[in-house]
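Q: Provide a 3D model corresponding to the input given below.
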Amino acid sequence: MTKTPARQGTRPLLWGVLVLSAAANALTSALGVNLLLSTIFGVVTLAAGIALIANYRSRR
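A: Predicted coordinates for the structure are as follows:
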């Protein structure tokens, strides 16, 4: 089977989104900002983590 190569910029972009959204989630949680905003950052962090795992698994 041949696998289509993933774009080169996908993994660093996902890491950037993961780090920034995790930091934003921690900051909004610590400051007691709107719970909805903190939840959105948490969902984005989770989605970026899942995407990184899927990217890793597809490249194995």
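Q: From now on I want contacts and neighbour counts done on CA atoms only, so please keep to that.
A: Noted.
Q: if you skip the residues just before and after it, what's nearest to the residue nearest in space to the middle of the chain?
A: Geometric centre of the chain, nearest residue: A48, 2.1 Å, by CA atoms, centre = their mean. Among residues not flanking A48 along the chain, L18 sits closest, at 5.4 Å (CA to CA, 6 or more residues apart in numbering).
Q: Who are the contact partners of that neighbour?
A: 44-46, 48-49 (CA atoms under 8 Å, 6 or more residues apart in numbering).
Q: Please generate a structure for the following sequence too, so the two can be compared:
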Amino acid sequence: MTDSRMRPLLWVALILSLAANAVASTIGATVVSVVFGVLTLACGATLVVGHYRHRRD
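A: A predicted model of the protein is given here:
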């Protein structure tokens, strides 16, 4: 999968996992919240790494 196809999917995954994390935290599902939190961090970190790798000097 090319980087141009991956970025929008990562953004969608980031937003959905962020929303799921907020809902899970609100209802008190700690384990589910941690899973979605880690997924959110992974998506965000991947987007940041991609940004720094492909930015122009």
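Q: Can you tell me which of the contacts of L18 of the first structure is nearest A22 of the first structure?
A: T45 (5.7 Å; CA to CA).
Q: What's that closest one aligned with over in the second structure?
A: Structural alignment (TM-score structural alignment) places T45 of the first structure against T40 in the second structure.
Q: ditto for Y56 of the first structure
A: Using TM-score structural alignment, Y56 of the first structure sits opposite H51 in the second structure.
Q: Buried residues, the helix or strand containing that match. List them.
A: According to DSSP states H and E, H51 of the second structure maps onto helix 30-54. Using 16 or more other CA atoms under 10 Å as the test for burial, helix 30-54 of the second structure gives 33, 36-37, 39-40, 43-44, 47.
Q: for it, packing partners?
A: Packed against helix 30-54 of the second structure by the contact rule (3 or more CA pairs under 8 Å, 6 or more residues apart in numbering; DSSP states H and E) you find helix 3-27.
Q: Please consider this matter closed, and thank you.
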